[in-house]
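Trainee: Give me the fold of what follows.
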Amino acid sequence: MLILLASPLAAGVVYEIEVTDHAAGEPSTTELAAEGKMLKMSIAPGRTSGRGEMIFRGDRREMVVVDHDDKSYVVMDEATAKQLADQLGGVSDQMKEAMKRVEEQLKNVPEDQRAMVEKMLKERMPNMGGNAPSRPANEYKRTGQRATKAGYPCVRYDVLRGGEKVREMWVTDWDNVEGAREVREAMLDMADFFEQIMSSLSESLGGLGPAFGGDSPFDGLREMDGFPVVVREFDGGELESESTLRSARRRTLDPADFEPPAGYKRRSMGPQ
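Mentor: Just a heads-up that it's a prediction; the model follows:
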């Protein structure tokens, strides 16, 4: 009994996912561990980042990003997002004020030279005019195409943004994947949290540019209502990366698995 109290372990589920970056060539493996309202994704080393983890604590409404190479982590919650948004909003206001001064100065420049300077500014800083278009919303198109992927019966969805295909997802029913029905709400909760934070940061930038950030790892799950077995990312019509579910198994998880490692330093977000 004392041992059980000292080690409050819980049954969870772990998904092993193979990720292939077609620019790098070599596949890597990442894990998604889930238990209750908690999720943890390992982040394989990439071309621009090192080893890490992303932990979502739905019970605390926070996301923790761990950098193993630097032995540090950052925490993003609603309060931190508001603070960062305020900082970005201040930078946005300063940039807008600077552009106003530039525009005032350009009024004294001959028309042909003014046109040349304005063209150069737009090329170097396309979003500085304050009227940059917002990032188009994703459109999820069920194609009706069916196939067996990694042993699961799937249907294909295409994700379009501004009419361009950016993602292809092969989705199976939640009940077909071990534990998926149980962790569905945690995945959807993380997607909603991610969207809320990114929207807040985007609004802080005003008209200076497209929406801040990108898609949640679980973007589109609500629209497709299924577990993604294969996800293929496209950029400019070219296949960029591919992720495939390789295994799903039950595992007893320690609550410490959903905390930053002991001894790691917490770092603040935003301008240092």
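Trainee: all contacts plus neighbour counts: C-alpha atoms, from now on.
Mentor: Will do.
Trainee: so where do the strands sit in the stretch 1-150 of the chain?
Mentor: Here the stretch 1-150 of the chain has its strands, by DSSP state E, counting those that start in this stretch, at 10-21, 27-35, 38-43, 52-57, 62-67, 72-77, 138-149.
Trainee: quick one: which of the ones you listed is nearest residue 248?
Mentor: Among the strands of the stretch 1-150 of the chain, the nearest to residue 248 by CA to CA is strand 10-21 (4.5 Å).
Trainee: List the buried residues of that closest one.
Mentor: 12, 13, 14, 15, 16, 17, 18, 19, 20, 21 (16 or more other CA atoms under 10 Å).
Trainee: Another sequence for comparison is provided below:
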Amino acid sequence: MRTSGRRIVFLVGLQGVAWLLPAGTIIQQEEREPGTSKVKAQATISIDAGKLRMEQEKPGEGKSVMIFDQSKQVVWMIEPAKNSYMELTAAQVQQMGGQMQQAMKQMEAELANMPPEQRKMVEQMMKQRMPAPQAEKEVTVREKGQGEKVGPYTCIHYEVLTSGKLTREVWTAPMDQTHLGGAEFKTFQALGEFFGKLSGQAPKGTWELSGMNQMQGFPVRVLEYEGPRATSEWMLVKAEQRSLDASLFTLPAGLKKSSMEGMSRE
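Mentor: Model prediction:
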């Protein structure tokens, strides 16, 4: 009887310890053709306070992995098929942002010396290939409705207008419905700030949504527009709390370091 009593105390103790184990959040997303069930990409995001891992897979393109460590201010982009990775630090992002700004100034100086018709043609090409920095865009967020259902989530519906044109519709759900705490949500914001100097170059994901700081909750559905047509739809498929292994957020051993030019681009 004494042994059984010890076992009961031990099991009760374990149950208490379980509540103290670090719990992260896993989010599964899909990118679909708008209005259809055709999947263009699948993404699994594992997130703990200050750390984030995103695994994305596209049909015919294979798998890619991105790891963000907020305390180290570093992003690793991994291509498992090539057994290689690229490292991007905050200092490098700052430098690249400065180089982009310098290149834009030089281009503007050259444009000023061009004939009007040629200048207009080059400016149109630049707009298509080089999106304007986010700071130069006027972003307006308008609430369209509350209590709308997206799967199991009860949402607020927003419209995002960039320079007066509809660019996104976003449905957000309360944090408790998506199992995100304040620390996890701040990690998304930190990643957005990390890539802030490279507007338009950040990996696709909810952390890059313009106007997100003006919305309540976390996006569970996003429609992206080009002109009047919806071109992409992101859906949150599943969100759950789970204890996450620390190795998820570290760079695997044995990978070959590659330069940015050596990595494949989308």
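Trainee: Got a TM-score for the pair?
Mentor: Here the superposed chains carry a TM-score of 0.72, computed using TM-score structural alignment, normalised by the length of the second structure; 233 aligned residues with a CA RMSD of 3.4 Å.
Trainee: thinking again about what came up before, any chance of the buried residues of strand 10-21 of the first structure in JSON lines, plus distance to residue 262 of the first structure?
Mentor: Putting those into JSON lines (distance: CA to CA, whole Å) gives the following:
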{"residue": "12", "distance to residue 262 of the first structure": "22"}
{"residue": "13", "distance to residue 262 of the first structure": "23"}
{"residue": "14", "distance to residue 262 of the first structure": "22"}
{"residue": "15", "distance to residue 262 of the first structure": "24"}
{"residue": "16", "distance to residue 262 of the first structure": "25"}
{"residue": "17", "distance to residue 262 of the first structure": "26"}
{"residue": "18", "distance to residue 262 of the first structure": "28"}
{"residue": "19", "distance to residue 262 of the first structure": "28"}
{"residue": "20", "distance to residue 262 of the first structure": "31"}
{"residue": "21", "distance to residue 262 of the first structure": "31"}
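Trainee: so which of those residues would you say is closest to residue 94 of the first structure?
Mentor: Among these, and counting by CA to CA, the member closest to residue 94 of the first structure is residue 21, at 38.4 Å.
Trainee: Look up how far residue 44 of the first structure lies from the closest one.
Mentor: Between residue 21 of the first structure and residue 44 of the first structure the computed distance is 11 Å (CA to CA, to the nearest Å).
Trainee: can I get the strands of the stretch 1-150 of the first structure in TSV with distance to residue 113 of the first structure?
Mentor: Below are the strands of the stretch 1-150 of the first structure laid out as TSV (distance: least, CA to CA, whole Å):
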stretch	distance to residue 113 of the first structure
strand 10-21	46
strand 27-35	52
strand 38-43	49
strand 52-57	50
strand 62-67	48
strand 72-77	46
strand 138-149	40
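Trainee: tell me which strands and helices the helix or strand in which residue 231 of the second structure is found is in contact with?
Mentor: Using DSSP states H and E, residue 231 of the second structure sits in strand 229-242. In this structure, strand 229-242 of the second structure packs against strand 24-32, strand 218-226, with contacts taken as 3 or more CA pairs under 8 Å, 6 or more residues apart in numbering; DSSP states H and E.
Trainee: And the last one against the first structure, how far off on average?
Mentor: Okay, so that is strand 218-226 of the second structure. Comparison of strand 218-226 of the second structure with the first structure after fitting gives an average deviation of 1.0 Å (mean CA distance after the TM-score superposition for the first structure).
Trainee: Would you check the span in the first structure matched by that strand?
Mentor: Aligning strand 218-226 of the second structure against the first structure (TM-score structural alignment) gives residues 227-235.
Trainee: Can you show me the helices along the stretch 101-250 of the first structure?
Mentor: Using DSSP state H, counting those that start in this stretch, the helices found in the stretch 101-250 of the first structure span residues 111-124, 180-204, 221-224.
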